[in-house]
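> only the shape, not the letters, is given here:
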C-alpha cells in the first residue's frame, strides 16, 4: 500500500490522490485533516502505524480559510476516492470534516482528535468558550491584516510549546512553532453547516491537559454526538496525535472497523 502525504496545495491533492489508486483497497481509506497552527506533518507519528496495518492514508492540507470553503476542498478529494473513507480531523479540522462528510456519501466514520464537532450554526470560537479553561486568546499574536481583507492568527512562538504542545519534546515543539500555519480569524467565527456526525458514527480522542479547547468542551461534544468511543489521554496536550500517536491510531483503526 502506498501512503500519500498531500503537503502541497490542496488542489494538487485533489488531482493526484483519487487517481493514485489502482483499485478500491480492502480496508477503508484514512484521510487526515490537520487544524489551525499546524500542518500535515503533525500526523507523522500516526501515519507509519496506519500504513503498517495496511491502510491507504492521505494527509490533506487544510487551507484554514473558512469552514465551508475548507470543507469543499476536502470533499473534492474524498468524493472521488475509490472505497470507504474514515475522515480524521484535529482541532479546527473537526469543524471541516463535520461539514465535508455531509457532501461525501462514502464517509463511513468520523474521528475527532482534540477537535471541534459543531452543530449547525455553532462556531469554533463559541465552542471553545462554552466551558472555562482555554488560554489560547492570551497566546496569540496581534492579528495580521491580509492584502485582500481579513486577518491571520498565529500563536506567539515563545508561548507555543506551553500552549499547544506541552507534552512534546521541546526541540520538536520549537520546530512546530516556527512552521505553524496561520488560520483566518473569520474561520473561527464562521457558523457551521449541518454536521455529518448526526448520521455518521463518530469517535473522539483528546488529552485532559488541552489548553486550546477545554477538555470539558471536548467531552460535551463527544457526548452530544453519541460517540461510539471516547478516549481521554491523561497528561496529553492539544496535539495528542504528536505525543501519543499509538493511542490515536488505535481509535482511528477502531473507527475503520465500524460496521
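Received the coordinates, thanks. The structure presented is a predicted model; accordingly, all values stated were derived computationally and were not measured. Numbers count the residues shown, from 1 in each chain.
> can we go C-alpha only for contacts and neighbour counts from here?
OK.
> the stretch 101-250 of the chain: helices as residue ranges?
Using DSSP state H, counting those that start in this stretch, the helices found in the stretch 101-250 of the chain span residues 124-128, 160-164, 170-178, 215-224, 240-243, 245-256.
> turn those into a markdown table, columns for mean neighbour count and distance to residue 95.
Output for the helices of the stretch 101-250 of the chain, formatted as a markdown table (neighbours: other C-alpha atoms under 10 Å; distance: least, C-alpha to C-alpha, whole Å):
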| stretch | mean neighbour count | distance to residue 95 |
| --- | --- | --- |
| helix 124-128 | 20 | 7 |
| helix 160-164 | 22 | 18 |
| helix 170-178 | 16 | 22 |
| helix 215-224 | 20 | 12 |
| helix 240-243 | 24 | 17 |
| helix 245-256 | 20 | 17 |
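> can you list those helices in a markdown table and add distance to residue 3?
Shown next, in a markdown table, are those (distance: least, C-alpha to C-alpha, whole Å):
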| stretch | distance to residue 3 |
| --- | --- |
| helix 124-128 | 30 |
| helix 160-164 | 27 |
| helix 170-178 | 22 |
| helix 215-224 | 29 |
| helix 240-243 | 18 |
| helix 245-256 | 15 |
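> so which of the ones you listed gets nearest residue 85?
With C-alpha to C-alpha, the closest approach to residue 85 among these belongs to helix 245-256: 8.1 Å.
> dump the residue contacts of residue 146.
residue 152 (C-alpha atoms under 8 Å, 6 or more residues apart in numbering).
> how close does it get to residue 202?
In this view, residue 146 and residue 202 are 36 Å apart by C-alpha to C-alpha, to the nearest Å.
> here's the one I want to compare it with:
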C-alpha cells in the first residue's frame, strides 16, 4: 500500500511483450500517488505463472488493483482467486477465462485472429517449444497503431511464451467471478478479436467496459491515457 493509503497497482504483461511496455502508464500512476509493480510474467504455463504472481501478491500489504494484458489476463484470473487483498481487476485486451477456457480457445471463439500465422517456434531443451511473433510481421500483427520505430524495438524485446501455455485450460475458480472487473477493448485487435473481448466482459459483468476504435492489441502502448484512466477508475473504487 502507498504511504498515502492508496492501493498498490500491479500490472502484468502478456506474451510477446515485456514489463517495460507499461512505462508511460506506470509513470502516470506513480504521479497519482500509487505504488506500482510491473511484474515480470514468466510465460511458462498458466498454473506456474499464476503461482508466481500469487507469491508477489501475497507479499504486498494493503489493497491491490491487479491489471493484466492479453495472456496476463489468464494469469491474474487464477493468481487473484482467493487473494483477499486484491480488490479490483482490470483487463486490458486481456483474457478472462472460466474453467476449461484456454487462450487459444478464447481467441478462436470468434473470427478475426491472425496471430497463429505470424508465430515462429523455437525448440527447447526439455522438448517443449517457445513461440515468438515474427519480427517482420510484429508491427502489423501486434501494434499497428504504434510508430514503426517503436515497434521495431518492441519486436526485438518481446518475451516468448510456450506453446503449451497458450493451449493450457484454466482450472478451478477464477478471480473475476468474485472480484469486480474493468475491461478495455481495442477494436482492431488482431490477436484476440474484439467480439471475444466483449463476450468476456459481458460474462464477467464488468463494472466498466471501454472500447477504443482502431486500437491494436498493444493498446497499453498506443493509448496509455485511456488505459491509465480506466486503471485509476478501478483504483478509486478499491
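Looks like it came in fine. Values in this document were obtained by computation on a predicted structure and should not be read as measured data.
> so after superposing, what's the score?
The TM-score (TM-score structural alignment, normalised by the length of the second structure) is 0.97; 237 aligned residues with a C-alpha RMSD of 1.1 Å.
> about what we covered before: closest one to residue 190 of the first structure among the helices of the stretch 101-250 of the first structure?
helix 124-128 (7.9 Å).
> if we can go back for a sec, ok, which of the helices of the stretch 101-250 of the first structure comes nearest residue 16 of the first structure?
Using C-alpha to C-alpha as the measure, helix 245-256 is the one of these that comes nearest residue 16 of the first structure, at 23.1 Å.
> the closest one vs the second structure, average distance?
Superposing on the second structure and averaging over aligned pairs (mean C-alpha distance after the TM-score superposition for the first structure), helix 245-256 of the first structure comes out at 0.6 Å.
> so for residue 77 of the first structure, which of the helices of the stretch 101-250 of the first structure sits nearest?
Of the helices of the stretch 101-250 of the first structure, nearest to residue 77 of the first structure by C-alpha to C-alpha is helix 245-256, at 18.5 Å.
> ok, and what's touching that closest one?
By C-alpha under 8 Å, 6+ apart, helix 245-256 of the first structure touches 27-28, 45-46, 49-50, 86, 88, 108-111, 113, 201-205, 229, 231, 233, 240-241.
> hang on, residue 73 of the second structure in a strand?
No: under DSSP: H, G, I helix; E, B strand; the rest coil, residue 73 of the second structure falls outside any strand and is assigned helix.
> tell me the contacts of the corresponding residue of the first structure for it?
Matched across to the first structure, residue 73 of the second structure falls on residue 94, judged by TM-score structural alignment. Counting by C-alpha under 8 Å, 6+ apart, residue 94 of the first structure makes contact with 35, 88, 112, 113, 115, 116, 117.
> what about residue 8 of the second structure, neighbour count?
Around residue 8 of the second structure there are 26 other residues, counting by other C-alpha atoms under 10 Å.
> ok, now residue 141 of the first structure?
Counted with other C-alpha under 10 Å, residue 141 of the first structure comes out at 14.
> got the contact list for it?
153, 154, 155, 156.
> and those, which is closest to residue 218 of the first structure?
So of these, ranked by how close each gets to residue 218 of the first structure (C-alpha to C-alpha), first place is residue 155, at 21.0 Å.
> what about the strands in the second structure?
Along the second structure, counting by DSSP state E, strands occupy 8-12, 36-39, 64-69, 86-92, 119-123, 129-133, 161-162, 181-186, 208-212.
> just checking, what packs against the third one?
In this case it means strand 64-69 of the second structure. Packing partners of strand 64-69 of the second structure (3 or more C-alpha pairs under 8 Å, 6 or more residues apart in numbering; DSSP states H and E): strand 8-12, helix 71-79, strand 86-92, helix 224-237.
> the same query, at a cut-off of 6 Å, please.
Other helices and strands packing on strand 64-69 of the second structure, by 3 or more C-alpha pairs under 6 Å, 6 or more residues apart in numbering; DSSP states H and E, are strand 8-12, strand 86-92.
> which of the contacts of residue 141 of the first structure has the most neighbours?
Neighbour max across the contacts of residue 141 of the first structure (other C-alpha under 10 Å) = residue 155, 24 neighbours.
> please pull up the equivalent of that one in the second structure.
That one, residue 155 of the first structure, aligns with residue 133 by TM-score structural alignment.
> residue furthest from the geometric center of the second structure?
residue 125 (27.6 Å; C-alpha atoms, centre = their mean).
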